[in-house]
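A.B. asks: from the sequence below, what's the structure:
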Amino acid sequence: MSLRLGRRTFADTDLLVMAIVNRTPDSFYDRGATFADDTAMARVDAVVEQGADLVDIGGVKAAPGGEVSVAEEVDRVVGFVAAVRERHPDLVISVDTWRHEVAREVCAVGADVLNDAWGGVDPRLLDVAAEHGAAVVCTHTGGAAVRTRPFRTGYDGDVVQHVLDGVLDYARRAVAAGVHRESVLVDPAHDFGKNTHHTLEVTRRLDEMVQAGWPVLVSLSNKDFVGETLDRPVDERVVGTLATTAVSAWLGARVYRVHEVAETRQVLDMVATLRGERPPARTTRGLA
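C.D. replies: Presented below is the predicted three-dimensional model:
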């Protein structure tokens, strides 16, 4: 099934890189490196050059921290989204928010995708998406409260089935609200409402989510499940992230929310070629 993200449509064999642009002073990975307008725009310019298909702009970090009001989140992202739209008119712009008030403001200035990382806690966000023709990312958080870490998390029965039930219910609600079927993505939400054992099980069985018939987005970049698996701090998780990216691509995920764009683009191109969906860039060995 083709994937429609705002003004652009992608084939079902396209593997898309979504570059993270944090408009926060306290993000877990870049620690506020793109909080200022100029550094944030420089980041956008750089990731476009590196091959990003879309950017994901967020004004509130996912982890616990200082309270960020609706007004503050609007101030952090809306003007910047408008500036990115003007500078890169064909770039797909996603905004990481769970609030319908913020969603309405960013859609009005050109956002194409609403990345709801908190699993539909504000049902009015779907109405905004439908009104503006925006795509929606439907995540699974296991009912976790916004901006909380999992604590002694457990699931009755199969965690993968629980994830499937959650994201598919959200996806159907999105369509019922008026979001176009080809503009709905599902995300198992690695680490959100899950311990490392849960996240690893969901990853190794990602093909079951793919087979459900909705395009799958994964947000793997430098997360705790990688750090705990390899016993590596945040700034030493790139190799583990890229290994998980390759496995996820082989299993059929279509969109990858990442910090390292150039490296991810190479991994995805390599997997696409191994799957027979992309020709090699050149083939001279043994032919000349």
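A.B. asks: please count neighbours and contacts with C-alpha atoms only from this point.
C.D. replies: Noted.
A.B. asks: what about the strands in the protein?
C.D. replies: With strands called from DSSP state E, the chain shows them at 3-5, 8-10, 16-22, 54-58, 92-96, 113-116, 135-139, 184-187, 217-219, 255-258.
A.B. asks: tabulate those in a markdown table, adding columns for distance to V267.
C.D. replies: Output for these, formatted as a markdown table (distance: least, C-alpha to C-alpha, whole Å):
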| stretch | distance to V267 |
| --- | --- |
| strand 3-5 | 21 |
| strand 8-10 | 19 |
| strand 16-22 | 11 |
| strand 54-58 | 17 |
| strand 92-96 | 21 |
| strand 113-116 | 23 |
| strand 135-139 | 23 |
| strand 184-187 | 20 |
| strand 217-219 | 14 |
| strand 255-258 | 11 |
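A.B. asks: want to throw those into TSV with distance to N195 and mean neighbour count?
C.D. replies: Output for those, formatted as TSV (distance: least, C-alpha to C-alpha, whole Å; neighbours: other C-alpha atoms under 10 Å):
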stretch	distance to N195	mean neighbour count
strand 3-5	30	22
strand 8-10	33	12
strand 16-22	23	27
strand 54-58	24	24
strand 92-96	22	26
strand 113-116	20	27
strand 135-139	16	28
strand 184-187	16	28
strand 217-219	15	24
strand 255-258	20	24
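A.B. asks: for comparison, sequence B:
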Amino acid sequence: MIYIGLTGWGDHYSLYPADLKAKDKLAEYSSYFPTVEVDASFYAVQPIRNAEKWVNETPQSFRFVVKAYQGMTGHQRTELPYPSKTEMFEAFKASLVPYIEADKLAMVLFQFPPWFDCKEEHILYLKYCKQRMANIPVALEFRHQSWFAKPNREKTLTYMRTDNWIHAIADEPQAGDGSIPIVPEATNQQTTLIRFHGRNVHGWNRPKTKSTNWREVRYLYNYNQAELLEWKQRIKVLEEQSQDIYLLFNNNSGGDAANNAQTLQQMLGIDYQDLASQQLRLF
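C.D. replies: A predicted model of the protein is given here:
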């Protein structure tokens, strides 16, 4: 099955009535899309009550891609709020229980930072992460070009297949070492993830001078018809390699993610039948 959705559900204003309260946005979102990426989990391990609430607000067929906590991927450079890495991983896994019990966890996404390059130390850490996560499905997204440079590309893919990582394929600007090319190959027969970050080459890398709106500029991009048609062809090939394909649009600085997702859905001829009801809009 192909699941199309967005990263987060709070900022996609084109989907929602102007007076919709924040607490009602996920339920409204799930009337449009069958999956979403939980970004809040990157900034802090979420209380179990949050996952319970989100699970209860969505249809039975809805699926969550939960982003790994930043302390687990090396983004957080300050002191971690846990006595040890083991306790950090255990706390994160405990926060996943409501998703797992409701059969709504698609995967946990480990997105590593641009300085996480291809070297033995980091390969060992990937193995540690996989071991700590045990049987929970995990996806792997790199941000350093070295993993898919010519000498390493096939070794990286082989390692991911061997350790059963879900490949998080990225569509992003080609802007030096801190970006990776499109590598449309599945590494897990059950699941593949594709994340659309946009192609804003000039805004991708953090400027040397401080910029208050850099992250907003970074994901400012609207995919055109030709670019989405290219992905339609890639997705058809990936369907032969992996049973479930998850597509998440992250290019929402200008509010383009929802429209791009719906356009690609139309191109693929998908009509989701088991979304949340929209009847409440009539009252």
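A.B. asks: care to give me the TM-score?
C.D. replies: The TM-score (TM-score structural alignment, normalised by the length of structure 2) is 0.55; 208 aligned residues with a C-alpha RMSD of 4.4 Å.
A.B. asks: before we move on, back to that, nearest to L274 of structure 1, of the strands of structure 1?
C.D. replies: strand 16-22 (16.5 Å; C-alpha to C-alpha).
A.B. asks: packing partners for that closest one?
C.D. replies: Here strand 16-22 of structure 1 touches helix 37-50, strand 54-58, strand 255-258, helix 261-274, going by 3 or more C-alpha pairs under 8 Å, 6 or more residues apart in numbering; DSSP states H and E.
A.B. asks: and of the ones you listed, who's closest to M209 of structure 1?
C.D. replies: Among those, if distance is taken as C-alpha to C-alpha, the winner is strand 255-258, at 13.4 Å.
A.B. asks: among the strands of structure 1, which is nearest L268 of structure 1?
C.D. replies: That would be strand 16-22 among the strands of structure 1, by C-alpha to C-alpha, at 8.3 Å.
A.B. asks: quick one: contacts of that closest one?
C.D. replies: Identification of contacts with strand 16-22 of structure 1 by C-alpha atoms under 8 Å, 6 or more residues apart in numbering yields 32, 34-35, 40, 43-44, 47, 51-59, 61, 254-261, 264-265.
A.B. asks: what's P34 of structure 2 aligned with over in structure 1?
C.D. replies: When structure 1 is aligned by TM-score structural alignment, P34 of structure 2 is paired with D53.
A.B. asks: same check, this time on I194 of structure 2
C.D. replies: So, by TM-score structural alignment, I194 of structure 2 is matched to V218.
A.B. asks: identify the residues contacting its match.
C.D. replies: 187-190, 253, 255-257.
A.B. asks: looking at these, which one is closest to K223 of structure 1?
C.D. replies: Nearest to K223 of structure 1, judged by C-alpha to C-alpha, of those is H190 at 7.9 Å.
A.B. asks: so the closest one touches R204, yeah?
C.D. replies: No: using C-alpha atoms under 8 Å, H190 of structure 1 is not in contact with R204, being 11.9 Å away.
A.B. asks: between the two, which is the more surrounded one?
C.D. replies: H190 (24 against 14; other C-alpha atoms under 10 Å).
A.B. asks: distance of the more buried one from E86 of structure 1?
C.D. replies: Relative to E86 of structure 1, H190 of structure 1 is positioned 33 Å away (C-alpha to C-alpha, to the nearest Å).
A.B. asks: and if you look at D75 of structure 1?
C.D. replies: 18 Å.
A.B. asks: for G120 of structure 1, same thing?
C.D. replies: G120 of structure 1 is 30 Å from E86 of structure 1, by C-alpha to C-alpha.
A.B. asks: what does A174 of structure 1 give?
C.D. replies: Going from A174 of structure 1 to E86 of structure 1 by C-alpha to C-alpha gives 29 Å.
A.B. asks: more neighbours, those two?
C.D. replies: A174 (27 against 13).
A.B. asks: near V81 of structure 1, how many residues? Count them for me, please.
C.D. replies: By other C-alpha under 10 Å, neighbour count at V81 of structure 1 equals 24.
A.B. asks: one more: Q233 of structure 2?
C.D. replies: 11.
A.B. asks: what does H140 of structure 1 give?
C.D. replies: Residues near H140 of structure 1, counting by other C-alpha under 10 Å: 28.
A.B. asks: map it onto structure 2.
C.D. replies: Match for H140 of structure 1 (TM-score structural alignment): F142.
A.B. asks: that match - nearest residue in space that isn't next to it in sequence?
C.D. replies: F112 (5.4 Å; C-alpha to C-alpha, 6 or more residues apart in numbering).
A.B. asks: count of residues packed around that neighbour?
C.D. replies: 20.
A.B. asks: that one reaches E141, doesn't it?
C.D. replies: Yes: using C-alpha under 8 Å, F112 of structure 2 makes contact with E141 at a distance of 6.3 Å.
A.B. asks: JSON lines for the helices and strands packed on strand 16-22 of structure 1, including distance to V234 of structure 1?
C.D. replies: What follows is those, written out as JSON lines (distance: least, C-alpha to C-alpha, whole Å):
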{"stretch": "helix 37-50", "distance to V234 of structure 1": "20"}
{"stretch": "strand 54-58", "distance to V234 of structure 1": "19"}
{"stretch": "strand 255-258", "distance to V234 of structure 1": "14"}
{"stretch": "helix 261-274", "distance to V234 of structure 1": "17"}
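A.B. asks: which one of the ones you listed lies closest to A249 of structure 1?
C.D. replies: helix 261-274 (6.7 Å).
A.B. asks: and that closest one, which residues are buried?
C.D. replies: Using 16 or more other C-alpha atoms under 10 Å as the test for burial, helix 261-274 of structure 1 gives 261-262, 264-265, 267-272.
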